[in-house]
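Colleague: predicted model and sequence below, questions to follow.
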Amino acid sequence: MADTCCNHQEKEKTTEEQMSKDLSIQRKAGSCCSHPSGEASDSCCATTSNTPTGQITSVHGNKAAYRVQGMDCPSCASTIEKALNKVKDIQEVKVNYPAAKLQVAGASALSFDEVTREVEKLGYTLEPIQAHKHIRTYHVEGMDCGSCAKSIENHLRALPSVHDVHVHFSTGKMTVDHDNPVEDILAEVSKIGYKASLDTNENKQNKMKKSNKQGYGFIIFSGFLILLGFIGSYNNMPAMLTTMLYAIAMVTSGYKPVKSAYFAVKSRSLDMNVLMSAAAIGAAFIGEWFEGATVVWLFALGNVLQNRSIEQTRKSISNLMELAPSEAWIKTGSELIQKPVEEIAVKDTIIIKPGDRIPLDGEILKGETSINQAPITGESIPVDKVAGNSVYAGTINEHGSLEVQVTKLVEDTTISKIIHLVEEAQEQKAPTEAFVDKFASIYTPIVFLAALAVMIFPPLFGFGAWGDWIYKGLALLVIACPCALVISTPVAIVSAIGNAAKNGVLIKGGTFLEKAGVIHSIAFDKTGTLTEGKPKISEIIPFTATEHELLSIAFTLEDYSKHPIAKTIVQYAKDYGISLREGESFKALAGKGVQATIDGTTYYGGNLALFEDLHIDLKPEVKDEVENMQRDGKTVVMIGSEMEITGIISVADNLRHTTVEALKGLKQVGIKQLVMLTGDNEGTAKNIAEETKVNRYFADLLPENKVDAIKQLQNEGHKVAMVGDGINDAPALATADLGIAMGGAGTDTAMETADIVLMADNLEKLPHTIKLSRRALNIIKQNIWFSLAIKLVALTLIFPEWLTLWMAVLSDTGAAVIVILNALRLLKVKD
């Protein structure tokens, strides 16, 4: 499990990371880092970017905060405090061992380097906690591969007013920590050929609706010029005129990529704009104007097609954003006032009309209805709701007017958390994506240097004409662009995560998507996962009294008990209008039942062992009935006195109506081992196992025993997923290769702790999740092998002089469009 991004280490760190809001912001913007040398890396969000010699700055004056790594006891904190108090210019030091946090205050001359050096001498490492409050999120248009994102990052990091920047190609998001105005950031992004806009609440729902038609006019115009020049070259058109047509076409289509290439080179990035621009300019230099113009035109066309296709994947987020209305009707006295949801407070009362979407999470005060919760949970059948039930923003009120008391602000609603989690998931790199990026970062410079060598050395040593070898080198330059390869994985992951979110399943990142695709064994907690987790009366069998009298005695006995089964009997009696009798001398019999005196007679309610201990004569038919019920997995409560058995009541935790179909669906998608974990006895477990048709079960388990069961499955060679409620089953969820929580809607803990969350309180969407994950893995493999095969074929065709420049660029941009379209198929995967 360590080789898949240290899933469980991340879980262990969750509490610590949530101890500071600053750290939460830092994690969103990108983690800080410090080198052993004590110097902040160029990608670090240390507070040294805008001050000379690493001087510490903060919104609190000459103070700074750090996360300390390596402390293993409180004495370590004391050691650090004593060492730093001796450093010149440090005025105050506080080390919080539980939070692993260091706070330093000092004179203006105090530097980050000094603090870091002193702490590292003691064997610890420091990580600065973000002090800046100018972190903003932007939406960037025009990126068509990961190298574009890298170029933007490198360009902005060179600005002294930018402290940190992270650009996520897959979501089109950019987070920047900067002191200069927003307009300056927009202008800098525009310089390198992309369009940025501030990601505010006002434009969140509109930014993705706009079609990216920019550039079509120029592409059509330059394509017409190339066609005119090509036809003219076969109809005695003067060479100067055809060259001029090609040159105008190159400038028209190539202005943007050449401009982007200039800033990429300036920021020491070797992206596709650099390679394509070099190829086009080189072609013009050796007189291949048609080739150069065609390269630029195909490249520009490919970019537009890629952008249009990628926007389809990003719509998985924008569609979620559009679910909740931006305004709501507030009840103020006898008046109704329409307000933006941002202005509505907790405990305000909102009115929901039939057919309207619910704008905020809340609790129904008045009214009855059916709510279509499909946008949140993926459930196809509306859920009946009455006063006291919870409702979620983005769901649809099918019929009936409702008065709802708001329980969460707009930024805290379930749909807002889903959007946030999905965006974070899409920004995280899966192991395959990280490997491909690393491969591309090695492949591109090697092929680039090889292209230069091909251009220079063969003609230099007399092995042919300069023009021929430069042409081959230019073709090699185009092939050096790894766009299709780099784009193959993230687009597939974004598409799959978006599809899952639309169907009520939260996959926390590409790592977990990949894990789900290789799972072949799933363990289920029984109570509350396979079953409803709510005991119900199954059978009532009176022997010496009527059913009404039996229930009345049982009601009286159990009314003082807090046991779940007792509560079930009491509620059943209340629902059927059974009257409570006068009782006295109530006594709980630990592990066996209860007793009380009713109408002068001592009655008992409990299990078979209780009545055997009382030496009450159990008739064969009574004992047989009890044993049959127990074999069926039911819990039996016997009611009687010292003289006779009055009757028996059986209680059962019923299977969810979706369980059997869901488990059948899992077998159909290739899950080989379905395992049930339960604390119930062997008989009950066996009965449930037969009903659900699981492959095996583990009974009589305590929570720690469930961990042992998971480890046993792993030792047998299985990749194991554990399905539970995300709270009680936390140890087993953490031990499994993949933790899946169900019932995430309204349950913050489940949404935070599990790797995958089924928003509905049933297993209905689990087969779809496994199917989608496996399809995603297959498509990723297809894309990677296709991208590599295209490159290999192009490389082999260069030296026989069969590969032209326009064919090379077509192989690159064409392959990129094909892998995107292939990944888009994941958006269409259905149950």
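Modeller: Structure received.

Colleague: alpha carbons only for contacts and neighbour counts from here, please
Modeller: OK.

Colleague: all helices of the stretch 401-550 of the chain, in order?
Modeller: With DSSP state H, counting those that start in this stretch applied, the stretch 401-550 of the chain shows helices at 414-427, 431-460, 466-479, 483-502, 510-518, 547-558, listed in chain order.

Colleague: residue ranges for the strands of the stretch 501-650 of the chain, please.
Modeller: According to DSSP state E, counting those that start in this stretch, the stretch 501-650 of the chain carries its strands in the segments 505-507, 521-525, 536-542, 583-589, 593-598, 601-606, 635-641, 645-652.

Colleague: and the angle from the strand or helix carrying residue 309 to helix 414-427?
Modeller: Take DSSP states H and E as the rule and residue 309 turns out to sit in helix 289-321. Using axes from the mean of the first three to the mean of the last three CA atoms, to 10 degrees, the direction of helix 289-321 lies 150 degrees away from that of helix 414-427.

Colleague: mind listing what's buried in the helix or strand hosting residue 784?
Modeller: Assessed by DSSP H and E, residue 784 sits inside helix 766-798. For helix 766-798, the neighbour count (16 or more other CA atoms under 10 Å) marks 766-777, 779-780, 782-784, 786-787, 790-791, 794-795, 798 as buried.

Colleague: run through the neighbouring helices and strands of it.
Modeller: The elements that helix 766-798 packs onto, with contact taken as 3 or more CA pairs under 8 Å, 6 or more residues apart in numbering; DSSP states H and E, are helix 466-479, helix 483-502, helix 510-518, helix 659-668, helix 805-824.

Colleague: out of these, which is closest to residue 422?
Modeller: Of all these, it is helix 483-502 that lies closest to residue 422, at 7.2 Å by CA to CA.

Colleague: so what does the closest one touch, helix or strand wise?
Modeller: Taking 3+ CA pairs under 8 Å, 6+ apart as contact, the helices and strands that helix 483-502 lies on are helix 146-157, helix 289-321, helix 414-427, helix 431-460, strand 505-507, helix 510-518, helix 766-798, helix 805-824.

Colleague: deepest of these, which one?
Modeller: A comparison of the helices and strands packed on helix 483-502 by mean neighbour count, using mean count of other CA atoms under 10 Å, puts strand 505-507 on top with a mean of 28.

Colleague: use this one as the comparison:
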Amino acid sequence: MAAASPLKLKIEGMDCGSCALKIETAMKRLPGVSEISVSYTAGTLALQLDEDRTSQTTIEEKIRALGYKPLGAAAAAAERRAAPESDDKSAWWQDEKVRLVLATGGLFVLAFIVASLFPATERWAYSIAAILSVLPFARRAVAGAFEGSPFSVETLMSVAAIGAIAIGQAEEAAVVVFLFSIGELLETLAADRARKGIKALVDLVPRVALRERDGAVEQVSVEELAIGDIVVVRPGDRIPSDGAVIDGSSEVNEAPVTGESVPVAKQPGASVYAGSINANGELRVEISHVAADNTISRIVHMVEEAQESKAPMARVIDDFSRWYTPGAMVVALLVILVPPLAFGGDWMTWVYRGLATLLIACPCALVISTPAAIASGLATGARNGLLIKGGAALETLGKIRTVAFDKTGTLTLGRPQVTDVIALVGSEEDVLARAAAVEGNTTHPLGAAIVEAAKTRNLDVPKAFGGATAVPGKAVTARLKNAFVSVGSPRFAAEQAPLAEDVAARITALETEGKTVVTVVSGAVLEGLIALRDEPRTDAAAGLRALKAAGIETVMLTGDNARTAEAIARQLQLDVKAELLPDAKLQEIARLKQRGPIAMVGDGINDAPALAAASVGVAMGGGTDVALETAEAALLRNRVTDVAKLVSLSRATLGNIWQNITIAVGLKGVFLLTTLFGMTTLWMAILADTGATVLVTANALRLLRLRQPEDAERA
């Protein structure tokens, strides 16, 4: 027997949660089919298939029988690549649901004309129009019943329409079918709008690139680019794939990818992302990822996977809806039978009201309430550099009680920076410049930070003669114009000459602040001190304040030494647990988890175990492979403030879900009461169902316009 292999199909015409449930139920009945995931928001079906037991052809036939159109993986990919062109490939009237609206509307108008010209034929005219109109839906209802979904929306509508014809209300039956077809079309339009977030991401990547080969530049398709190819990116062009700048300098607008609105300066060696926009200088870029594996493609893939996964609340609603529809049919039957049998009510009156109850009970609005909000929340997050891998993570983020942060590379920049320069001989500029001259060719992080600080201050760095010599753990020495100068540890300086008490006190004070102190010694003379520390990110304090304002506790969990960690924690005003080995960090997360859901924020590399142990793992990482693959969420802009935005987005999504449920249940409850009191007609009942679905969808789409507050540092 062959092993099961993954199969993914694009499904056209699947526009609501009920559609997804029907397909999922049908697939569960097939042998050799497992791990079924259906997403109406993404319009996809993913499963594991053993083709020895069930063929792909059989699956596609089942989907067509239910009234949907399956597309193979290759066709779906081609359609996605051609998204802009395909939007206008056919006239609007060629859409199947548009044609159904025109057909049902045309039949009703024709029946009206015939009935007006020949009044004696009124009942027959409307009955024929209603029967012809309901046939496509009845056919889908029967197919659904054979595939395990006897209580579908089409079943409720078909029974109500046929019942109305039977009791002499053919005119209303025809109106009901017409309005139902309009409702389906509105659902399609709403679903298409929700999917535009993914299409917009795909459209960020240009279709062609200027590839440089053998000294000549040629225009090629982006799909033809290979790793190592050199492309020319002119001012105003979008970068065709991920890579590194090898020549030229410019500013690049990365907002389409990370949401960062400020252009980023790019020099040779800098990384660039597919879809970002070159601003003012020509760049030559060496491609590091093929089109199918660049940042945009990975984000699209992960957002689609996230939409396919169901949030816990969505699973609850799905399970409830399986019992809701048959329950609604029982209630409708009781409405028909009880008043006439128990209280002598008029049969025709209560049959009519029972049929109206059936139409009101359609579960579309309820089933769509959660996935529509989740899909909008995920798309909004992706557009703002907040990549969330599924509805479960999005839902959990709104419930977290504590956020634990790693220190290095998360709350801090991940590299040392010069914080203090103390001149004992000459000026601070002289001390820093001479130290930079000694460290000019070093690869040591402290030396590199000193050189960077001198460049930032535009200092005139003297020339070093000959190569520098290093004594590991102590100092680096080089000959400058007037003397040999050493940059080393305080211990090295003390070996050259005893340190004065005030100098030793200064060194101790700086080290108490978690800083590393290096000395600048010329001969045996201590010329100055330079203090360095991995400083907090510029937005770290603002990000922590935002979390505390939201009622969330914050703590730093780090393996770094206690003195350094406590100094950073004091500066940022948060609790700290330092010198934690990996096992101890996991134990601390487990302890905090007992108090409620916890999020762990790390750099996505050495924090992987902690990210996995938390309720939600959040990776910092500017679009890197690790950041996109390690945790349940990734902050593409590398901002601590975005953690609070994740929580805010989740809470807004959860609030939207409860609003949708209230709209769906509340509107149906009101119309159920008006129906029982004889105030609701059949066409009003179907409008109530369609109206609830449209309101729920429109409310979910509000999340696409959600505006996050600007970061505190820009306020």
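Modeller: That came through fine. None of these values were measured; they are calculated from a predicted model.

Colleague: now what about the TM-score between them?
Modeller: Aligned and superposed, the two chains score 0.85 in TM-score terms (TM-score structural alignment, normalised by the length of the second structure); 692 aligned residues with a CA RMSD of 3.8 Å.

Colleague: rewinding a little: the helix holding residue 309 of the first structure vs helix 466-479, what angle?
Modeller: Orientation of helix 289-321 of the first structure against helix 466-479 (the same axes, to 10 degrees) gives an angle of 10 degrees.

Colleague: can you confirm residue 722 of the first structure is in a helix?
Modeller: No: remark: residue 722 of the first structure does not belong to a helix; assigned using DSSP: H, G, I helix; E, B strand; the rest coil, it is strand.

Colleague: show the contacting residues for the aligned residue in the second structure for it.
Modeller: The criterion is TM-score structural alignment: under it, residue 722 of the first structure has residue 600 as its aligned partner in the second structure. Residue 600 of the second structure is in contact with 403, 404, 405, 406, 610, 611, 614, 615, 616, 617, 618, counting by CA atoms under 8 Å, 6 or more residues apart in numbering.

Colleague: the same query, at a cut-off of 10 Å, please.
Modeller: Counting by CA atoms under 10 Å, 6 or more residues apart in numbering, residue 600 of the second structure touches 402-406, 555-557, 589, 607-608, 610-619, 631.

Colleague: what do you get for residue 768 of the first structure?
Modeller: Remark: with contacts taken as CA under 10 Å, 6+ apart, residue 768 of the first structure is in contact with 500, 503, 505, 662, 665, 666, 669, 774, 829, 830, 831.

Colleague: give me the buried subset of those.
Modeller: The neighbour-count criterion (16+ other CA under 10 Å) marks 500, 503, 505, 662, 665, 666, 669, 774, 829 among the contacts of residue 768 of the first structure as buried.

Colleague: for residue 658 of the first structure, see how far away the closest residue to residue 830 of the first structure other than its chain neighbours is.
Modeller: Counting by CA to CA, 6 or more residues apart in numbering, residue 830 of the first structure lies nearest to residue 768, which is 7.3 Å off, once chain neighbours are set aside. When CA to CA, to the nearest Å is the yardstick, residue 768 of the first structure and residue 658 of the first structure sit 14 Å from each other.

Colleague: same check, this time on residue 461 of the first structure
Modeller: Between residue 461 of the first structure and residue 658 of the first structure the distance, using CA to CA, works out to 75 Å.

Colleague: helix, strand or coil for residue 209 of the first structure?
Modeller: Look at residue 209 of the first structure: counting by three-state DSSP, its state is coil.

Colleague: count of residues packed around the aligned residue in the second structure for residue 400 of the first structure?
Modeller: Matched across to the second structure, residue 400 of the first structure falls on residue 281, judged by TM-score structural alignment. Residues contacting residue 281 of the second structure under the criterion other CA atoms under 10 Å number 15.

Colleague: surely residue 281 of the second structure is in contact with residue 233?
Modeller: Yes: Residue 281 of the second structure lies in contact with residue 233 (CA atoms under 10 Å); the separation is 8.6 Å.

Colleague: common neighbours of those two, please.
Modeller: Common neighbours of residue 281 of the second structure and residue 233 (CA under 10 Å, 6+ apart) are residue 248.

Colleague: run a quick neighbour tally on the equivalent of residue 575 of the second structure over in the first structure.
Modeller: Taking TM-score structural alignment as the criterion, the aligned counterpart of residue 575 of the second structure in the first structure is residue 696. Burial of residue 696 of the first structure, expressed as a neighbour count using other CA under 10 Å, amounts to 15.

Colleague: can you check residue 66 of the first structure too?
Modeller: Residue 66 of the first structure has 21 neighbouring residues, counting by other CA under 10 Å.

Colleague: wasn't it part of a strand?
Modeller: Yes: Residue 66 of the first structure sits within a strand when classified using three-state DSSP.

Colleague: list the contacts of residue 335 of the second structure.
Modeller: 329, 350, 351, 352, 353, 354, 355, 357, 676.

Colleague: helices along the stretch 151-300 of the first structure, start to end?
Modeller: Taking DSSP H, counting those that start in this stretch as the criterion, the stretch 151-300 of the first structure carries its helices at 182-191, 201-204, 216-233, 239-266, 272-285, 289-321.

Colleague: let me have those in a markdown table, extended by distance to residue 824 of the first structure.
Modeller: Output for the helices of the stretch 151-300 of the first structure, formatted as a markdown table (distance: least, CA to CA, whole Å):
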| stretch | distance to residue 824 of the first structure |
| --- | --- |
| helix 182-191 | 28 |
| helix 201-204 | 23 |
| helix 216-233 | 22 |
| helix 239-266 | 26 |
| helix 272-285 | 23 |
| helix 289-321 | 7 |
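
Colleague: residue 437 of the first structure is nearest to which of those?
Modeller: Comparing the helices of the stretch 151-300 of the first structure against residue 437 of the first structure with CA to CA, the closest turns out to be helix 272-285 (14.0 Å).

Colleague: buried residues, that closest one. List them.
Modeller: With burial defined by 16+ other CA under 10 Å, the residues of helix 272-285 of the first structure counted as buried are 272-284.

Colleague: run the angle between it and helix 466-479 for me.
Modeller: Computed by the same axes, to 10 degrees, the angle separating helix 272-285 of the first structure from helix 466-479 equals 160 degrees.
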